[in-house]
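> Dropping the sequence and predicted coords here.
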Amino acid sequence: MYFDSSFIILIPALIIAAWAQFKVSSTFEKYSKVGSSGGYTGAQVARILLDSYGLYDIPVELTPGRLSDHYDPTRRVMRLSEEVYYGNSVASIGVAAHETGHAIQHKERYAPLVIRNSIVPVANFGSNASWILFLLGMVFGLKGLVSIGILLFTAAVVFQIITLPVEFNASNRALKILESKGILYGSELGGAKSVLSAAAMTYVAAALTAVAQLLRLIFISRSDD
């Protein structure tokens, strides 16, 4: 049986990714049971924070799925999962504020967000086409295709790396706004921070996995020489 030794490069990143996913799920579950003293729902918090920054035209909508919350900069709409939209827990409020942070970044043209949005098409194409070109190049001995595949995957890696400051900044904004607006207090704020910190680790894990995968591609291409 053939064993791909290059897969060893991925193992540490995959372990971290699995741990990060478990951490975010368990932390969200824990703080979704802790109600906020203000009693606001995630949707209400998002609306309050958006309006406070003059973003009256950005609607807050429901979206299916768990932890599927996101801000869409193309359509300028915030979408919150049912648990966050209707929930008045510390976890729901933290997530809603985090997504509002992205909307504020968009308004202020936060540089890492602008860069990330500008490379989305290249990153999407790179992540989909890179392996196809890479494998075709390896099978038919076309080193040019191999190099193009690696280059395209590099674009996807850059996207994952530039995502990190975007996500960390959105969380920092969220916590500061929640505190300044008096929406969360003391331990409630600490709970929201725990939820957002756990969520941030999933992006760190994604970046590490992408880098490890890139190293694996380079290793495979050179081992064939």
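Great, that's in hand. It should be emphasised that the depicted structure is a prediction, and the values quoted were computed from it without experimental measurement.

> can we go C-alpha only for contacts and neighbour counts from here?
OK.

> As a check, name the ranges of all helices in the protein.
Here the chain has its helices, by DSSP state H, at 11-31, 42-52, 82-86, 90-108, 111-118, 120-140, 143-180, 186-223.

> what's the distance between residue 125 and residue 152?
Distance, residue 125 to residue 152, by C-alpha to C-alpha, to the nearest Å: 8 Å.

> Which one's more surrounded, those two?
Taking other C-alpha atoms under 10 Å, residue 125 and residue 152 do not tie; residue 152 has more neighbours (22 against 15).

> wait, what's in contact with the closest residue to that one other than its chain neighbours?
Leaving aside its sequence neighbours, residue 152 sits nearest to residue 126 (C-alpha to C-alpha, 6 or more residues apart in numbering; 4.3 Å). Applying C-alpha atoms under 8 Å, 6 or more residues apart in numbering to residue 126 gives the contacts 149, 152-156.

> hold the first one in mind and look at this next one:
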Amino acid sequence: MDILGPYTPLILLIFVASMLIQAALTRSYRKWSGVRNARNLTGAQVARMMLDENGLTHVPVNAVPGNLSDHYDPLGKTVNLSEGVYGVPSVAAMAIAAHEVGHAVQDKVRMPALVLRGKMAVPLSLGMNLAPFMVLLGAVLHFSGLLWVGVVLFGAALVFHLVTLPVEFDASRRALAYLNGRGLSGGGEGQKGAQGVLTAAALTYVAGFAMALAQLLNVLGIARNND
């Protein structure tokens, strides 16, 4: 019985790298959360301005509890900003708020990658809860059918992460273009700070994709070894 695949060390390495990336994001967020943006606008105000200018006056901006819990809800059509973003006039708050509105704009124009990600999210979340058990049971019982079901589910997760990358990168591109185009970033250090926060956030999605790839390779190795 072999339940540890050949890529287990790679998974551990990527896990450590992802922790370092998350720490870098936290440091960048904390640094630029303490720096006021050039226009002294809160995250909620920036979000409202960007939404209105993109014809999304019907989309509300809500405050939600938590730290870095900001997100756009495509079902409820709401932009949800964390406590450290909603009412704070910082460079970090400005960048994160504009990024979430970027997703709202993507939804308005029906960006294909965003639509696909939305359709995959619910069934994939259910499948990924079962995938590790499929692989474990298949390896323990030497039942290759269960193993290969697990492989398919991990493969679907990789596709989800792959689709997520252009969605997140595009939202950041829209955010920076808006902030710079309206002079909200203030140029110089403000622009550098906004870009730094969004770049650090983007790297977390790259790490997520790398982890999904390593996991898929690992379960493929397990499946082949147990055939």
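Thanks, I have it. The structure displayed is predicted, hence computed values, not measured ones.

> Out of the helices of the first structure, the one nearest residue 75 of the first structure is which?
Among these, helix 90-108 comes nearest to residue 75 of the first structure, with 11.2 Å by C-alpha to C-alpha.

> Which neighbouring elements make contact with that closest one?
When contacts are defined as 3 or more C-alpha pairs under 8 Å, 6 or more residues apart in numbering; DSSP states H and E, helix 90-108 of the first structure packs onto helix 11-31, helix 42-52, strand 70-72, strand 77-81, helix 82-86, helix 111-118, helix 143-180, helix 186-223.

> how much does the third one stray from the second structure?
With the two structures superposed, strand 70-72 of the first structure lies on average 0.3 Å from its match in the second structure, counting by mean C-alpha distance after the TM-score superposition for the first structure.

> now do the fourth one
Relative to the matching residues in the second structure, strand 77-81 of the first structure has an average distance of 0.6 Å after the fit, by mean C-alpha distance after the TM-score superposition for the first structure.

> circling back: got TSV for the helices and strands packed on helix 90-108 of the first structure, with distance to residue 95 of the first structure too?
Below are those laid out as TSV (distance: least, C-alpha to C-alpha, whole Å):
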stretch	distance to residue 95 of the first structure
helix 11-31	9
helix 42-52	8
strand 70-72	9
strand 77-81	9
helix 82-86	7
helix 111-118	18
helix 143-180	9
helix 186-223	7
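
> between those, which one is nearest to residue 99 of the first structure?
It's strand 70-72; of those, that one is closest to residue 99 of the first structure (C-alpha to C-alpha) at 5.7 Å.

> among the helices and strands packed on helix 90-108 of the first structure, which is nearest residue 94 of the first structure?
Of all these, helix 186-223 comes closest under C-alpha to C-alpha, at 4.9 Å.

> quick one on the thing from earlier: same check for the contacts of residue 126 of the first structure, but in the second structure.
Among these, the ones still in contact in the second structure (both residues aligned by TM-score structural alignment, their matches' C-alpha atoms under 8 Å) are residue 152.

> residues in contact with the most centrally placed residue in the second structure?
The structure's the second structure has its C-alpha centroid closest to residue 205; by C-alpha atoms, centre = their mean the separation is 5.2 Å. Neighbour list for residue 205 of the second structure: 161, 164-165, 168 [criterion: C-alpha under 8 Å, 6+ apart].

> Closest to residue 214 of the second structure out of these?
Using C-alpha to C-alpha, the contacts of residue 205 of the second structure come closest to residue 214 of the second structure at residue 161, 12.3 Å.
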